[in-house]
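Participant: Below: sequence and its predicted model.
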Amino acid sequence: GILNSDTETHNIVGETLKADKVVTGHYSMPETGKGLNAYIAMGSRNCHESTRAIDALEKMRRGETAFFREGSAWHDLKEVSKAIVGKTLDTRYASLCSDDTHPNTLVGKGHLDHIIRRAVEEGIDILTAIQMVTINTATSFRMDNELGSIAPSKCADIVFIDDLKSLNVTKVMIDGKLVAENGKLTFDIANYQYPDWATNSMKIRDTISADSFRLASPDNKQQHTVRVIEVIPARVGTVAAKAVLTAKHGLLSSDTQQDILKAVVFERHNRTGTKGFGFVKGFGIKNGAMASTVAHDAHNLMVIGTCDEDMALAANTLIASGGGLVTVRDGKVLAHVPLPIAGLMNDKTAVEMSVLVQKLESSWIEIGCAMPSPFMTMALIPLACLPELRLTNRGLVDSNAFVFVDLLLD
């Protein structure tokens, strides 16, 4: 929207700047010249979408903080860390972030402590890595007058660790008060009653059945060339590919021989009844379906799979639970993570959720998907601001040109 001079997007940024707030960026384009200059001139202070060393380096050279990303699904740190490793340059504009992290990653590996360890593995100096999650980040968000270092006048938010190698966190203080010690909270969190609107977000107009996923072959043609969203393991980008599909009984379906799966996005917030059809490649699913209501940024209901019946079961399972993540095969639910709060959250503890997510991860392998954290990759398929091809409830989007495009190429 910024580079295309979209009025609404520029107005949002303008109001943010007028309110003296920080504008955070989302620049995922490979162009690091005039386009990046224009984007930063808009007012962006930081960006977490660097996937190459040159992306981060060019942002840092222009005074924009580059967040080096390492989450459950996105493993960009290995490549992006090359922007500073072995180079003599000022690293004040380099920070670390996770972007998206599963509960079992948090419980099993950690959060920023884990990412610091990964940064050190890639050759970043330990003190530099710690700066990248403290003072550098606070400065980027213009909060270094309160946070980011242990000094007079600053908030007493302090993380205590055993040593600089293991980074084992022994206790945590917030505003000078002990809030966690030896992996346990030191205070009780009161129960919260969520309002009905927050727990009633599955507002889908039409009843979903296997017929909802039928995709007719126009003119009863035997073969069609279709657009395909090809995902890249451990990366946020997609490739705008194409494939030839053979119709069966007048319908276009998934083709597991080509690793091509049908995908459908249903609008779930306002009962509009809109849905978009597409095809995705790269998940490796041999038999079954996956569905999710975590689907950035509109968070509609997204389903991918090999057969319409399993896709319908996956969709209806999430409708019944108020949202979440689910894996289905041969008419049976293999794993289900309910997210009844807005279809995005659960009020269970991280440890409880970790058990559910671990079972979900095992179910991916059962249906043939070897990709790390496929639900996170799946969650970005509707995000139309990332290149190259995306699927929304309104249809396919060429996110390089920001226009809707037809599924069929013939």
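Facilitator: Right, received. Where do you want to start?
Participant: Going by C-alpha atoms from here, please, whenever you check contacts or count neighbours.
Facilitator: Fine.
Participant: what residues does the lengthiest helix in the chain touch?
Facilitator: With secondary structure taken from DSSP state H, the chain has its longest helix at helix 350-366. Contacts to helix 350-366, defined as C-alpha atoms under 8 Å, 6 or more residues apart in numbering, come from residues 102-107, 326-327, 334-337, 370, 373-374.
Participant: How about stretch 381-400?
Facilitator: Contacts of stretch 381-400 (C-alpha under 8 Å, 6+ apart): 28-29, 229, 236-240, 264-267, 274-278, 295-297, 300, 402-407.
Participant: repeat for stretch 286-303
Facilitator: Here stretch 286-303 has contacts from 256, 259, 263-269, 304-307, 310-311, 314-315, 318, 323-330, 343-344, 367-369, 375, 378-383, 393, using C-alpha under 8 Å, 6+ apart.
Participant: what about it, distance to the chain center?
Facilitator: Offset of stretch 286-303 from its chain centre (C-alpha atoms, centre = their mean, to the nearest Å): 12 Å.
Participant: what about versus this one:
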Amino acid sequence: MFAAKSWLCTDNISIERLLKMGHMDWIISLCAEMGIHPIKAIKMATYNTAKSYHMDHLIGSLTPGRFADIVLTDSLSKINPLYVFKDGELIAKDKKMVKNTEIDYSAMVTKGIPGLDDLAPEQLDIEPLEISEDGTKAKVYLFDVYGRGHAKFYQEVWVPVKDGKIVPEYEGETYSRLSVIRRYADGKRHVVNGLFKGVFVERGAVATSWPAPIPYFVVVGQESDEMAYCVKEADKYSGACIVTESYANKSVMPIEIYGMMTNMTVDELTSSASAIDATLEELGNRNEGEPVVNKLLSLFISLHRFRFME
């Protein structure tokens, strides 16, 4: 049973999913499908949430004196937004925009403060957690993007060693390498290296950043030199997702509002996220499901939870 003051929220939803499935309307419909009374689910997404932030005197209900966008639907158990009103004007009808609503976020754009000037490629080499007695195998971390905070998010696995180097293969499958890098270091920089399951990059590298609770980068690739170059390019922005090959930028998606949000229209953001995937595909990326940008950003949730960021 949900308590009377329960509320709903969402996080880390890709632009593609927003366009195809919706946002809080989708969450409300999902709650109704799970057996929660539709009115209660709507209240959890509106009034209860506003009240939890002590803002119910401003938002959260269709009440005189409050601010409110209005959605008209033909069903409460499965929200189907037929009409959407913003500031008293009809802006969408039958899931199509009638009027574009533009908000200027340019004043919130922040400049990057680089922190990786002293990062050396060899810091991204995988250091074995353990070496077998005969020196033919090494124990390393294997991260799984689909773990999403669960116990299988990372494992310690044995992989081959050849000529003193880690061979990124496990149970007959070849993996990319992943490095987790603290952006700003006072003394020794915190770096965690391992193998990565979920995004495979044959050539080049892809890196992205996350600013909270502590600024970190993740970079995926095969070679330390390319990975170091890629993450240093991302370091030039307050936030970004960047694909590189042969020390050249191939695709860039700036995340320039405090390193957490993009200053783009929906069309621009969709195009930019698709360009990241398309560029990686050209470089031999094998990716299924969500866009790579969203997968990499999701990593930070689990990395923090399992204390790989400190």
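Facilitator: Looks like it came in fine. This one's a predicted model, so the numbers in the text were calculated from it and none came from an experiment.
Participant: ok, back up a step: by neighbours, which of the contacts of helix 350-366 of the first structure wins?
Facilitator: T327 (31 neighbours; other C-alpha atoms under 10 Å).
Participant: Am I right that it is in a strand?
Facilitator: Yes: looking at T327 of the first structure with DSSP: H, G, I helix; E, B strand; the rest coil, it is inside a strand.
Participant: Name all residues that make contact with it.
Facilitator: Contacts of T327 of the first structure by C-alpha under 8 Å, 6+ apart are G288, A289, M290, A291, A314, V333, L334, A335, H336, L360, S363, W364.
Participant: thinking again about what came up before, PyMOL command for the buried members of the contacts of stretch 381-400 of the first structure?
Facilitator: Burial among the contacts of stretch 381-400 of the first structure is assessed by 16 or more other C-alpha atoms under 10 Å; the matching PyMOL selection reads:
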select buried, resi 28+29+229+236+237+238+239+240+264+265+266+267+274+275+276+277+278+295+296+300+402+404+407
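Participant: Identify, from the contacts of helix 350-366 of the first structure, the entry nearest to T7 of the first structure.
Facilitator: The closest of these to T7 of the first structure turns out to be P374 (C-alpha to C-alpha; 34.7 Å).
Participant: In PyMOL, how would I select the buried members of the contacts of stretch 286-303 of the first structure?
Facilitator: The PyMOL selection below is limited to those of these classed as buried (16+ other C-alpha under 10 Å):
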select buried, resi 256+259+263+264+265+266+267+268+269+304+305+306+307+310+311+314+315+318+323+324+325+326+327+328+329+343+344+367+369+375+378+379+380+381+382+383+393
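Participant: Sitting in helices, which of the contacts of stretch 286-303 of the first structure do you find?
Facilitator: Per DSSP H, the subset of the contacts of stretch 286-303 of the first structure in helices is D310, M311, A314, A315, L318, F375, M378, A379.
Participant: What is the burial count for G172 of the second structure?
Facilitator: Neighbours around G172 of the second structure, by other C-alpha under 10 Å: 6.
Participant: swap in the one 4 residues further on?
Facilitator: The number of residues packed around S176 of the second structure, counting by other C-alpha under 10 Å, is 23.
Participant: Tell me how far E15 of the first structure lies from T105 of the first structure.
Facilitator: 37 Å (C-alpha to C-alpha, to the nearest Å).
Participant: do the same with V405 of the first structure
Facilitator: 37 Å.
Participant: now do D308 of the first structure
Facilitator: Relative to T105 of the first structure, and taking C-alpha to C-alpha, D308 of the first structure is found at 32 Å.
Participant: Over to M376 of the first structure?
Facilitator: Taking C-alpha to C-alpha, one finds M376 of the first structure at 13 Å from T105 of the first structure.
Participant: what does stretch 189-196 of the first structure rub up against?
Facilitator: Residues contacting stretch 189-196 of the first structure (C-alpha under 8 Å, 6+ apart): I341.
Participant: rewinding a little: which of the contacts of stretch 381-400 of the first structure fall in strands?
Facilitator: Those of those mapping onto strands are 229, 238-240, 264-266, 275-278, 403-405, per DSSP state E.
Participant: so can I have TSV of those residues showing distance to H114 of the first structure?
Facilitator: Below are these laid out as TSV (distance: C-alpha to C-alpha, whole Å):
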residue	distance to H114 of the first structure
I229	32
T238	27
V239	30
A240	34
V264	35
V265	34
F266	36
K275	39
G276	38
F277	38
G278	36
V403	39
F404	40
V405	41
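Participant: nearest to H111 of the first structure, of those residues?
Facilitator: T238 (26.3 Å).
Participant: wait, isn't the closest one in contact with K281?
Facilitator: No: under the criterion of C-alpha atoms under 8 Å, T238 of the first structure makes no contact with K281, lying 9.6 Å away.
Participant: residues shared between the contacts of those two?
Facilitator: Counting by C-alpha under 8 Å, 6+ apart, the residues touching both T238 of the first structure and K281 are I229, E230, V231.
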